[in-house]
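In: fold the stuff below for me.
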Amino acid sequence: MEPKRVTMSEVSLRDGLQIEPSFLPTDAKVALAGALADAGLSRIEVTGFVHPKVIPQFTDAEAVLAALPRRPGVRYAAFVPNARGAERAVAAGVDDLKCGIAVSDSFNSLNIRMSTEQGMRALDEIARVAAGTASRIAGVVATAFGCPYEGPVDPARVDRLFAQLLELGAPVIYLADTTGMANPAAVRRLVEHLRGRWPGARIGLHLHNTRGLGIANALAGLEVGVTDFEASVGGLGGCPFAPRAVGNVCTEDLVHMLHEMGIETGLDLDALLAAAGMAQEMVGRTLPGMVLKAGKASERHAVGTAAVKLD
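Out: All right, here's what the predicted structure looks like:
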């Protein structure tokens, strides 16, 4: 049975923007973060503390954090690949240190310049940096459903990463379909497997829409009780290290589905759509989100307003 309420985490400002070829102004990023908070989002991933040569979009990471409005109940996250990134993030006042280690060695070598084993050691170093500070670890198991370079992943490797993140105190661990390899059956199977081993663990889903299955995979997660989802407003995104990547699952599309199903999110869908329009204007192109184009299912139109002409 589907849950009555879910919690959304917004990743457009980090996962969404990292593939954008042109640097977007800091004030525009801050404005979008404010619009997302206005829509009711309480978890917003706003940047990444990575080397600027790897992802130039995040050269303003400290400036973004300094300019963000601090609101009660809103937690700002940033991706950190190593201890140096964690040190910068903690100093900048990041609430959640997003640690995404891939099950796939090939993907890790492209994404964070480490093997999976090296990445796991880096997780321990990040945890030591965070210890005693106001920042906490938020875990991501990347390529949890497969890798475009290596194919299917060994579930035992997923277990190892998941167990380590649990031990480090991550309050929620997202299984990431980083390159769009998942399908609904695989989502149900992996969530149920991990629940069987760690019944008390809080499992989330970070979904991409690479092959058009983002919403279907989210529904599969709902059916096995997942209550934490990550998405990107407008469907912004696409991993720069994934061949032919397209965007993340779209926040407002997923929220629209949830509301139509009677599942609460605490979010204002109209405000989300306004934020999606802002994101679309920022990047200067039409984004893949469908509700932004078609409107909400609850909207009513005058007869004769359809643009379709039948011969």
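In: from here on, contacts and neighbour counts on C-alpha atoms
Out: Noted.
In: C99: what secondary structure?
Out: Look at C99: counting by DSSP: H, G, I helix; E, B strand; the rest coil, its state is strand.
In: my guess is it contacts R136. True?
Out: No. Between C99 and R136 there is no contact under C-alpha atoms under 8 Å: 10.3 Å.
In: and the two? Which one has more around it.
Out: Ranked by neighbour count (other C-alpha atoms under 10 Å), C99 and R136 place C99 first, with 27 against 23.
In: now that one: closest residue in space that isn't a chain neighbour?
Out: G139 (5.2 Å; C-alpha to C-alpha, 6 or more residues apart in numbering).
In: the one you found reaches Q164, doesn't it?
Out: No. If you go by C-alpha under 8 Å, G139 and Q164 don't touch, sitting 9.5 Å apart.
In: between these two, which is the more surrounded one?
Out: Taking neighbours as other C-alpha under 10 Å, G139 and Q164 compare with G139 leading, 28 against 15.
In: just checking, what packs against the strand or helix carrying the more buried one?
Out: For G139, the host element (DSSP states H and E) is strand 136-142. Here strand 136-142 touches strand 96-102, helix 116-130, helix 155-167, strand 173-176, going by 3 or more C-alpha pairs under 8 Å, 6 or more residues apart in numbering; DSSP states H and E.
In: to compare against the first, here's another:
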Amino acid sequence: MKKWMKTAAAALTVAGVLSAGTVVMASPISPTPVKIFINGLYQDDVLNVNGRTMVQLKAFHDPAKISYSYESATKNIIIKNPVNNITVRLKDGLKTADINGKKIALDAPVTVKRGRTYVPVRFVTERLGGTVAYSNAGKQVIVRTPTGEEQFKTLMSGELDKARVAALGLPELNYGKEIQPYGEGFTTIYTFPIGEALRYIMEYRGLVTYVEVNENGIAEVKWQKDTIGKNGETGQEPKAFGESVYFMNNLMADILSYGTVDSTGKSTELAAIDRYNNPQFAYVLIMPIEGEVRTDAKLTE
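Out: Purely as a prediction, here's the structure:
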């Protein structure tokens, strides 16, 4: 995997790619020179201003590290990053940003369109503490917020249960036909190969979805099948996981159960947690499995 680059060095490398001339992107499958992802989410609302790629400011969403506000008296957009002790002021049409009282030139003017504020990609990576890299595979520009970078490291090389939580939190990218569930119910089952976090199968209302997380932290849907309806199948069915672990979330009963699956497909429940009587597990989907060791960790630097 390409080494991840911080702030200015990375932004300068990618700037040449972004300034080559892109167009407004409409969908994940539209033919475009580059595809931009922020924290794993594909950006389908991108502008080109004076040969510079502009993304929505709100897409750089990091409430733990960055806050946004609007000052009506001055019509300034205020961005604060208390971790880095930075306060940024932006204004529609200006090609400068005020950063802690100092004027800094932007690649392109701040643009407000349809009530949305767009800024150069380089700005969010250089000035707001983000990271950026360019992936030749798929011509993808990968941007992450400060918290997003922390989550990426957990995803790729962190503890197994935490990495699985990070994987399930990623937005799913479907390049082909997206199949809708046909059945009914309130139970979702997540199955991971033993020791792994970067691929899983999700079962919900009769729809089976296989997801792989690539080296850039993007969750790609590789296969879907409607097992009880008439919505068909798309993609390539994966080989059987063999030994695996499952986590079953029964939303109606508010119970999380989990266990193991052997190579023959026989499942063994290890525990069931009644969230009503154990509110500390209210939002828990993944539990650590005793004795399980991660086998798919990857270096992130």
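In: quick check: TM-score for this pair?
Out: Superposed pair, TM-score by TM-score structural alignment, normalised by the length of structure 2: 0.25. Supporting alignment: 138 aligned residues with a C-alpha RMSD of 6.9 Å.
In: sorry, back to before: quick one: the strand holding G139 of structure 1 to strand 96-102, angle?
Out: On the basis of axes from the mean of the first three to the mean of the last three C-alpha atoms, to 10 degrees, strand 136-142 of structure 1 is oriented at 20 degrees to strand 96-102.
In: the inter-axis angle of strand 136-142 of structure 1 versus helix 116-130?
Out: Comparing the axes of strand 136-142 of structure 1 and helix 116-130 via the same axes, to 10 degrees yields an angle of 170 degrees.
In: tell me the angle strand 136-142 of structure 1 makes with helix 155-167.
Out: Orientation check (the same axes, to 10 degrees): strand 136-142 of structure 1 against helix 155-167 gives 170 degrees.
In: pretty sure F229 of structure 1 is in a strand, no?
Out: Yes. Assigned with three-state DSSP, F229 of structure 1 falls within a strand.
In: now the strands for structure 1?
Out: 7-10, 43-48, 75-79, 96-102, 136-142, 173-176, 203-206, 228-231 (DSSP state E).
In: could I get those as JSON lines with distance to N108 of structure 1?
Out: Output for the strands of structure 1, formatted as JSON lines (distance: least, C-alpha to C-alpha, whole Å):
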{"stretch": "strand 7-10", "distance to N108 of structure 1": "23"}
{"stretch": "strand 43-48", "distance to N108 of structure 1": "16"}
{"stretch": "strand 75-79", "distance to N108 of structure 1": "14"}
{"stretch": "strand 96-102", "distance to N108 of structure 1": "6"}
{"stretch": "strand 136-142", "distance to N108 of structure 1": "9"}
{"stretch": "strand 173-176", "distance to N108 of structure 1": "13"}
{"stretch": "strand 203-206", "distance to N108 of structure 1": "17"}
{"stretch": "strand 228-231", "distance to N108 of structure 1": "21"}
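In: for K293 of structure 1, find the nearest of these.
Out: Comparing these by their distance to K293 of structure 1 (C-alpha to C-alpha), the top pick is strand 228-231, with 17.8 Å.
In: going by contacts, tell me the helices and strands next to the closest one.
Out: Under the contact criterion of 3+ C-alpha pairs under 8 Å, 6+ apart, strand 228-231 of structure 1 touches strand 7-10, strand 203-206.
In: again, only using 10 Å
Out: Helices and strands touching strand 228-231 of structure 1, by 3 or more C-alpha pairs under 10 Å, 6 or more residues apart in numbering; DSSP states H and E, are strand 7-10, strand 43-48, strand 173-176, strand 203-206, helix 214-223, helix 251-260.
In: make TSV from those and add distance to R88 of structure 1 and mean neighbour count to it.
Out: As requested, those are arranged in TSV below (distance: least, C-alpha to C-alpha, whole Å; neighbours: other C-alpha atoms under 10 Å):
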stretch	distance to R88 of structure 1	mean neighbour count
strand 7-10	21	23
strand 43-48	10	26
strand 173-176	22	26
strand 203-206	25	26
helix 214-223	33	22
helix 251-260	28	21
